[in-house]
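Asker: Below are the sequence and a predicted model for it; my questions follow.
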Amino acid sequence: MADTQREIERKYVTDRGPLPDLTGVAGVAAVRDEGVEHLDATYYDTADQRLAAARLTLRRRTGGRDAGWHLKLPVAPGVREEIHAPLSDEPPPALTALVRSRARELPLAPVVRLRTERDLRHLVDAEGALLAEASVDTVHAERLTGDGGTARWTEIEVELAPGGDPAFLDTVEERLREAGVRPADSPSKLARALADTGAEVPRAPAAGPPGTAGDHVLAYVREQVDALVDLDPGVRRDAEDAVHRMRVATRRLRSVFRSYGKVLDRRATEPLRAELKWLAGELGVDRDREVLTERLTGAFDGLPARLRTGPVRGRLHAWSDARHAGARERLLDALDSDRYLALLASLDALAADPPLRPAAARKPEKVLAKAVRKDTRKVADRVGHALGLSPGPELDVALHEARKKAKRARYAAEAAVPALGERAARVAGNTKRLTKLLGEHQDAVMAREALLDIADAAQAAGESSFTWGLLYGREERGASAVEAQLPRRWAKIGPGTAL
């Protein structure tokens, strides 16, 4: 079983021996000597150090107060999610799964051993509550790959107590700087060990400013591919909003491949679009349940108590839990599949060696603007067609199709913003607002279908279906209200609004 905590820390270079006196730091009532710990950590990575390149660390550590396996995932500078698992001989599957989008098919093996003598202090407030841990770490590093190599250094590490205010670290840093201590250049002990022992960690080449249409499109593609890989651990851990954000990245890639077929050869991108659609579908099973549950729960909670007949809350929870369990298992199976890894590898290959067409070498202003105009016209046509239909299933389908076209136009415009500026931003904003409105309509359609399913189950169990019917009627009225707003919103992207 793995557990997670947020790690907020700062590292400093020192050659001055003991920890500077921190008793004068605002809020610190005492500095408690916690003794010396002897830590022995072995870091694991692929042969080409893919984890280190992404600033991920996976280690097996003994000694100290938290012996075991630790996986650290970057969140922001100086902030990482630290996931712990019990001590074992081999990397635990619960942690290796979280780096699979990075390691792919390569095995994880020991790359560096760090032995640290830690002189630990606790900074506490007037009530004895822990504010931060400060330590002087004397580190001996040994590289376990290639020609080997060793290094030694001393550093100061200050880690904020769980739930603490990060601003406290600023106060501590002021005192350390006054004592002649400077921030470390390396973000982690592993990064310094690799650098000081001569290891070559792969780095992404620095991208120059986009110039051609192809440069702009590829910059957007690479951003979304990075998002897929970065979000993978969060999706596996069921982190808040991770599934939704990963699904959006798949949509953006599919949209940009379709919208910019004059830039990237569709013979190469269409197979990727099909695989991205598959992945989006796997992500969508759980995401759709989540959205529906939130919507129905909110609607239920908004009803007066006298209108809630029967065990409606329990019925809703049972419906949601049953769908969630199956969806999570299916999604994790997809992320563990060879098909998913093959998709990531294909996306990497396309980004590294893109199938460019002649228009890719042209100036972006005309090429990108033409693609955005084409997509926007399609949206206007779809909405215009839907406005001529009567309420009912045919209209529901037409508006859903218009929504998909609006999303594509939005993402095409987003990709064009760096080149076209405010003109593309305006289109992106208008199509985003239209998408949101059409999304509300589609949510109402899906909610009505769910309510019918729940009502059928309630009736079969001998329960009243009154509340479910009431909520169904409200969803019908909500959809009608959206339909009434469409003509005004359509005018924002209809004829006469070309880019």
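Answerer: Yep, that arrived. Numbering: from 1, shown residues only.
Asker: contacts and neighbour counts: CA atoms only from here.
Answerer: Fine.
Asker: part of a helix, is R152?
Answerer: No. R152 is assigned strand when assessed by DSSP: H, G, I helix; E, B strand; the rest coil, not a helix.
Asker: Not counting residues beside it along the chain, what's closest to it?
Answerer: H140 (4.6 Å; C-alpha to C-alpha, 6 or more residues apart in numbering).
Asker: Just the element for that neighbour, please.
Answerer: Assigned by DSSP states H and E, H140 falls within strand 130-143.
Asker: and G146, how many residues sit next to it?
Answerer: 10 (other C-alpha atoms under 10 Å).
Asker: Same question for it, what's its three-state structure.
Answerer: Once three-state DSSP is applied, G146 turns out coil.
Asker: That one and Q49, how far apart?
Answerer: Plainly put, G146 is 12 Å away from Q49 if you go by C-alpha to C-alpha, to the nearest Å.
Asker: likewise T154?
Answerer: As judged by C-alpha to C-alpha, T154 and Q49 stand 24 Å apart.
Asker: neighbour-wise, which of those two wins?
Answerer: Q49 (22 against 19).
Asker: residue ranges of the helices in the stretch 251-400 of the chain, please?
Answerer: 266-301, 312-335, 338-352, 364-387, 393-420 (DSSP state H, counting those that start in this stretch).
Asker: Report the buried residues of the last one.
Answerer: When you say that, I think you mean helix 393-420. The neighbour-count check on helix 393-420 (16 or more other C-alpha atoms under 10 Å) flags 395-396, 398-417, 419-420 as buried.
Asker: What segments of the stretch 51-200 of the chain are strands?
Answerer: Using DSSP state E, counting those that start in this stretch, the strands of the stretch 51-200 of the chain run over 57-62, 68-76, 79-85, 109-124, 130-143, 150-160, 182-183.
Asker: returning to that earlier point: for the helices of the stretch 251-400 of the chain, which one ends up most surrounded?
Answerer: helix 393-420 (a mean of 22; mean count of other C-alpha atoms under 10 Å).
Asker: packing partners for that one?
Answerer: helix 213-236, helix 242-259, helix 364-387, helix 422-460 (3 or more C-alpha pairs under 8 Å, 6 or more residues apart in numbering; DSSP states H and E).
Asker: alright, now check it against this:
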Amino acid sequence: MAETKREIERKYEATGDAVRLPDLTRAAEVASVVDRGVAELDAVYYDTEDLRLAAHSLTLRRRTGGDDAGWHLKFPVATGIRDEIRAPLSPDVPRTLAALLRSRVRDARLTPVVRLLSSRHVRHLLDGDGALLAEVSVDAVRAQRLGPGSAGPATAWTEVEVELADEADPALLDRVEKRLRKAGLRPSHNASKLARALAETAPAPPDLPEPPATGGTTAGDHILGYLRAQRDALVGLDPAVRRDLPDSVHQMRVATRRLRSAFKSYRKILDRTVTDPLGEELKWLAGELGVDRDQEVLTERLQTRIAALPRPLLLGPVRGRLRIWSVARRSGTRRKTIAVLDSRRYLALLDTLDALLDAPPLRPAARRPAAQVLPKAVIKDYERLADRMARALELDPGEPRDVAMHEARKAAKRARYAAEAAKPALGAPAKKFAKRMKKVQTVLGDHQDSVVAREALRGLAIQAHLAGESAFTWGLLYGREAATAADRERELPEVWRRASRPKLRERLGP
């Protein structure tokens, strides 16, 4: 069974050979320093042959010695903050940890790349009540590169590590750092011991010629940069989804949609005969991820509506009925999501996306300046949205208008994503355009959420009636959702008028 620990720490290195700690009781809150002795640690770090984990500041190690022997997998959260996921000692990489690395590793093998032997002298910083504030370690490290069948180059150094205790005030680290700096210690240039070991034991790189000057940024450069960022987000969010972190499914789904939208919007830059099949796979993935997310959003919406009702209007077991309905609809969805992420189809999608970005199918327009090509793509998506908006606004309220507004919502999202992709090249005009499109999308989105909610409320009312319960509250909520939809329909023409000002379109470019 794996467990997770949030690790907040800072590392320091000495300017000379010796490391002498100052009196840390002079740092505020620290009442005493307790010597916890020396521990001998032996850690072997694993990675792929091409160091994919290290490239993204991920570390996987098997360590013996000390009080936390076992497998440790660390994910960066922010500077100096990492989530450490631990698993018991075993001969091979635990399945729970291997799964969290699957989007990075895929079919490659995890093999030992570095061995670190550390002699760790530990001190505990305690407050006046004897509670632990932080742990200060002086580590004498010997690192050796590991290769196929033999050990490689070695290096050694000494560093100081200060790790904040659970629930302790992070400001303590600043006060301790002030004392350490006065003693001649400086923050480490390396984020981790592994990073330093890899850097100091790396083979000398070959002499390579300077790359030729590109003569400026092209439309292809911009869009490929955007696609790479979304690919990285997709791959990076995989372990967060597996860990069931808040909003991770939603953000992963957004990355798939942005990729697919960019393929459609920028067909003058990328060959659609290559991108269309990949777009269909991204659509499949977004759909699989959306099952759980859509139900979560709908449940939260209905719970909010119920909470807003006065108690006298809650007739029957309304909250219990909603809970049973939600659990029944979500049953097994998380297992299904993990199964999708473990599937060959998903891993093949990631491989295909990598291959496309490594050898992009660029069309002639990709070589032209971004300011000439990108505005036309954004405007084309805007015109597509304008056509759908005109149709939606001319229809009378009812199911055909609901469908037309949903189609307009999807077009608004695509126009927004196209502008966001162009923002680095076009600057403020694209940023403003994207903001206006988001407002349109928000109004249309709330309308569509109301359509979905009304269908769910109708089903809940039927279930309540068949169970002999009052359907009054469900009908009341249905009416309020209908009123919300009517409000959005009245609001939409003005929001669209503001978003479609001619001068905004002119500023985007030719």
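Answerer: Good, I have the coordinates. These figures come from a predicted structure and were not determined experimentally.
Asker: Report the TM-score for the pair.
Answerer: The TM-score (TM-score structural alignment, normalised by the length of the first structure) is 0.95; 496 aligned residues with a C-alpha RMSD of 1.9 Å.
Asker: on that earlier part again, what's the angle from the strand holding H140 of the first structure to strand 150-160?
Answerer: Here strand 130-143 of the first structure points in a direction 160 degrees away from that of strand 150-160 (axes from the mean of the first three to the mean of the last three C-alpha atoms, to 10 degrees).
Asker: What lies in contact with strand 130-143 of the first structure?
Answerer: Strand 130-143 of the first structure has contacts (C-alpha atoms under 8 Å, 6 or more residues apart in numbering) with 18-19, 28, 111-125, 148-161, 164, 193-194, 197.
Asker: Tell me which residues touch the residue nearest the centre of the first structure, please.
Answerer: When C-alpha atoms, centre = their mean is applied to the first structure, the residue found nearest the centroid is L231 (3.5 Å). Shown in contact with L231 of the first structure (C-alpha under 8 Å, 6+ apart): 242, 245-246.
Asker: let's see 7 Å
Answerer: Counting by C-alpha atoms under 7 Å, 6 or more residues apart in numbering, L231 of the first structure touches 242, 246.
Asker: Can you tell me which of the strands of the stretch 51-200 of the first structure is nearest to T497 of the first structure?
Answerer: strand 68-76 (40.0 Å; C-alpha to C-alpha).
Asker: helices or strands next to that closest one in the packing?
Answerer: Under the contact definition 3 or more C-alpha pairs under 7 Å, 6 or more residues apart in numbering; DSSP states H and E, strand 68-76 of the first structure sits against strand 57-62, strand 79-85.
Asker: Would you reformat the ones you listed as TSV and include mean neighbour count and distance to A491 of the first structure?
Answerer: As requested, these are exported to TSV (neighbours: other C-alpha atoms under 10 Å; distance: least, C-alpha to C-alpha, whole Å):
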stretch	mean neighbour count	distance to A491 of the first structure
strand 57-62	22	52
strand 79-85	20	46
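Asker: any chance of those strands in a markdown table, plus distance to V221 of the first structure?
Answerer: Shown next, in a markdown table, are those (distance: least, C-alpha to C-alpha, whole Å):
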| stretch | distance to V221 of the first structure |
| --- | --- |
| strand 57-62 | 27 |
| strand 79-85 | 26 |
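Asker: Out of those strands, the one nearest E7 of the first structure is which?
Answerer: strand 79-85 (5.1 Å).
Asker: so where in the second structure does the closest one end up aligned?
Answerer: Residues 81-87 of the second structure are where strand 79-85 of the first structure lands when matched by TM-score structural alignment.
Asker: In the second structure, what range does stretch 442-458 of the first structure match?
Answerer: With TM-score structural alignment as the criterion, stretch 442-458 of the first structure aligns to 448-464.
Asker: That stretch vs the first structure, average distance?
Answerer: By mean C-alpha distance after the TM-score superposition for the first structure, the fitted stretch 448-464 of the second structure averages 1.7 Å away from its aligned residues in the first structure.
Asker: what separates that stretch from the chain centre, distance-wise?
Answerer: Centroid displacement of stretch 448-464 of the second structure relative to its chain, using C-alpha atoms, centre = their mean, to the nearest Å, is 32 Å.
Asker: number of nearby residues for E161 of the second structure?
Answerer: 19.
Asker: mind listing what the closest residue to it other than its chain neighbours touches?
Answerer: Ranked by C-alpha to C-alpha, 6+ apart and with sequence neighbours excluded, the top spatial neighbour of E161 of the second structure is K11, at 4.5 Å. K11 of the second structure makes contacts with 159-162, 187-188, as judged by C-alpha under 7 Å, 6+ apart.
Asker: counterpart of R236 of the first structure in the second structure?
Answerer: Looks like R236 of the first structure aligns to R242 there (TM-score structural alignment).
Asker: again with L387 of the first structure
Answerer: Match for L387 of the first structure (TM-score structural alignment): L393.
Asker: Now do the contacts for A366 of the second structure.
Answerer: A366 of the second structure sits next to 218-220, 269 when contact means C-alpha under 7 Å, 6+ apart.
Asker: if you set the cut-off to 6 Å instead, what comes out?
Answerer: Contacts for A366 of the second structure (C-alpha atoms under 6 Å, 6 or more residues apart in numbering) come out as 219-220, 269.
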